[in-house]
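1. Okay, predicted coordinates and the sequence, questions at the end:
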Amino acid sequence: MKDFKLNRLIISTLALGCAWGFTSCSNDEPSPIPGIVTTESMFGNYTGSLSILSVAPGISALTDESGEPEGTTATATIDNDTIYFKDFPIKDLVMAVVGDETTADQIVAAVGPVNYNVGYEPALTPAQDSIYFDMKPEPLQLTLTLPAAAEGEEAASMNIQVNIVGAEGASYEVATSALNFQLGADEVSLGTGEDLQPLPGFNPLTLNFEMNKSKE
C-alpha cells in the first residue's frame, strides 16, 4: 500500500513538472510573425501636403519664407485600389490658373468641397519593402456658379475640366508608411454644358503629394 501511494506521488510530481515545463516552453516561444505584406498593406487613411512644383511663367506659386513651394494640407483614403479625396485641395491649382490669390479664394469658396477619386494598379517589389503603382486618373470636373447678369435672371454655371495625368514613380514605403506621388495637370477647359474650350495660354503643372498613413 505504501508503495502504491509512493508511486502515485511520484506520478503526480512528474505530471506537475511536465505541465510546468510545457508552460515554460510556451512562454519562451518567439512573438508571432507579422502579417505578410501585400498590395493591400497601403490601404488606410493619409494626411500630408500638396505642393505645386511648376507654374506658368510670370505667375508666382504659393511659397514659404525660404522660397520653397508652400504645401497645402491634403487628406486621402486608399481602399480597393483607389485613392479617395473627400476634399481635393484645388486652391494651388486655381491659383496657378488665375494668378491672383484673392480671385482664387473666391473661386474655391464658390466651387465648394471637391470629391475626386484616382484609380491605380499596384505592384509589390520582390523585396516586399515598397509598393509602386500606376495611376489612372480621370479629368477633374468643377462647377462654378456665376452671378446673374441682371436682377431676375437665373444664375449661370460654368464647367471647368482639368485633364489630369499620373506621373511615373508613385510609391508607398512599407517601413515608414510614406506615400509619394505626382499628378500632372496638362490642360484646362472652360465652358457651359458640354461645350468646353481649352483655356488659352495654360501651362502644364505638377501637383506633388507627400503623405503618411495615419496610425490605426
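-> Okay, I see it. Remember, it's a predicted structure, so these values are computed and weren't measured experimentally.

2. rest of the way, CA atoms for contacts and neighbours
-> Fine.

3. Let me know the next secondary structure element after the longest helix out of those in the chain.
-> Within the chain, and with DSSP state H defining each element, the longest helix by residue count is helix 2-27. Next along the chain after helix 2-27, taking DSSP states H and E as the criterion, comes strand 44-52.

4. packing partners for the top strand by length along the chain?
-> When the chain is parsed with DSSP state E, its longest strand is strand 178-192. For strand 178-192, the elements it packs on are strand 156-166, strand 171-173, strand 195-198, strand 205-213, judged by 3 or more C-alpha pairs under 8 Å, 6 or more residues apart in numbering; DSSP states H and E.

5. who touches the shortest one?
-> Identification of contacts with strand 171-173 by C-alpha atoms under 8 Å, 6 or more residues apart in numbering yields 42, 129, 130, 131, 132, 133, 178, 179, 180, 181.

6. cool, the first one as well?
-> Here strand 156-166 makes contact (C-alpha under 8 Å, 6+ apart) with 134-148, 182-193, 196.

7. ok, and what's touching stretch 208-216?
-> 44-53, 74, 176-183.

8. Please, a ChimeraX command that selects the buried ones among those?
-> Buried members of the contacts of stretch 208-216, defined by 16 or more other C-alpha atoms under 10 Å, are picked up in ChimeraX with:
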select :44,45,46,47,48,49,50,51,52,74,177,178,179,180,181,182,183
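
9. second one coming, line it up with the first:
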Amino acid sequence: MKKFINLKALSLLVILFAIPFVVTSCRNDDNDNKPNPGVLKVEDVNGNYTGKAGVSKGTVNAETNVSFTAQKNVISFSEFPIKEIIYSVINDATKADQAIAKLGKVKYDLNYVAALSKDKKAVELTFSPKELIIQVPVDGVNKKVAVTFVSLKKGIFTKAKTQNLNFELEANKITVEGTAINPFEDIRYNLPMQKK
C-alpha cells in the first residue's frame, strides 16, 4: 500500500512540475510576429487583381475575365473589355468582331484616391475616370472613338481571408469623330476583383 501511495505522489509531483512548461510553451506559440490581418492600411490596395467583370448593356448581360494592377492611386488595365463599346460604334457584328481583333489589347488607366473608412474595416476608393480614346477601324478608315466613364459609387477594398476590391464604372457617352452616338444605351461594368 505504501508503494502505491508513493507512486501516486510521484505522479502528482511530475504533473505539477510539467504544467508551467506546457503553459509557457503554448503562450509562446501565440506571439508570432505576424501582421494582424484585420489591420488595414491604404497601401494594402496596391497589387495585382483578377476576376470576372459583369458587363451589361440594356438587358444584355455578359461576363469577361479581367485583370489589372493597382499602384500609386492608379488602376491599370492591360486589356480593358471593349466588346460592348465597339458593338455600340459598329452595328454589323462581323465588322465589329474584325475591328476588335485589329485593335488587340486596349489599355486604360483609372485614377483614384484611397482613404480608410470611418470604421477602419475597409479602404474606400473615389475614382476620377478619364476618357478612353481608341482609334477604331470602321470600313477601312480609323475613327477616333472617345468613351466617357462615370463612377457609380465608391470602390471598396476589404481584407479578410481574401483581399477583394469591388467597384462599378459606367460608360455613359461614346463619340465617334466628335459626334455622340444617339441613341446610346449605357454600358455598366461591375468589377468584383480578388487580389492575387
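-> All right, it came through fine. Only a predicted model underlies this, so the values are computations on that prediction, with no experimental measurement involved.

10. for the residue most central in space within the first structure, helix, strand, or coil?
-> Closest to where the C-alpha atoms of the first structure average out (C-alpha atoms, centre = their mean) is residue 76, at 4.2 Å. Three-state assignment for residue 76 of the first structure (DSSP: H, G, I helix; E, B strand; the rest coil): strand.

11. same deal with residue 113 of the first structure?
-> Put simply, residue 113 of the first structure is coil when judged by three-state DSSP.

12. Would you agree it is in contact with residue 90?
-> No: Residue 113 of the first structure is not in contact with residue 90 according to C-alpha atoms under 8 Å; the separation is 9.1 Å.

13. And those two? Which one has more around it.
-> Between residue 113 of the first structure and residue 90, counting by other C-alpha atoms under 10 Å, residue 90 is the more crowded of the two (21 against 15).

14. ok, now which ones touch the equivalent of the more buried one over in the second structure?
-> Alignment of residue 90 of the first structure against the second structure is given by TM-score structural alignment, with residue 82 as its counterpart. By C-alpha under 8 Å, 6+ apart, the residues touching residue 82 of the second structure are 100, 106.

15. Repeat that for residue 61 of the second structure.
-> So residue 61 of the second structure contacts 54, 55 (C-alpha under 8 Å, 6+ apart).

16. same question, residue 54 of the second structure
-> By C-alpha under 8 Å, 6+ apart, residue 54 of the second structure lies in contact with 61, 62, 63, 64, 188, 189, 190, 191.

17. does the closest residue to residue 58 of the second structure other than its chain neighbours count as helix, strand or coil?
-> Nearest non-adjacent residue to residue 58 of the second structure, counting by C-alpha to C-alpha, 6 or more residues apart in numbering: residue 185, 6.0 Å away. Three-state call for residue 185 of the second structure (three-state DSSP): coil.

18. Please pull up the equivalent of residue 185 of the second structure in the first structure.
-> Residue pairing (TM-score structural alignment): residue 185 of the second structure is matched to residue 203 of the first structure.

19. count of neighbours near its match?
-> Neighbour tally, residue 203 of the first structure, other C-alpha under 10 Å: 16.

20. Could you measure from it over to residue 144 of the first structure?
-> Using C-alpha to C-alpha, to the nearest Å, residue 203 of the first structure is found at 21 Å from residue 144 of the first structure.
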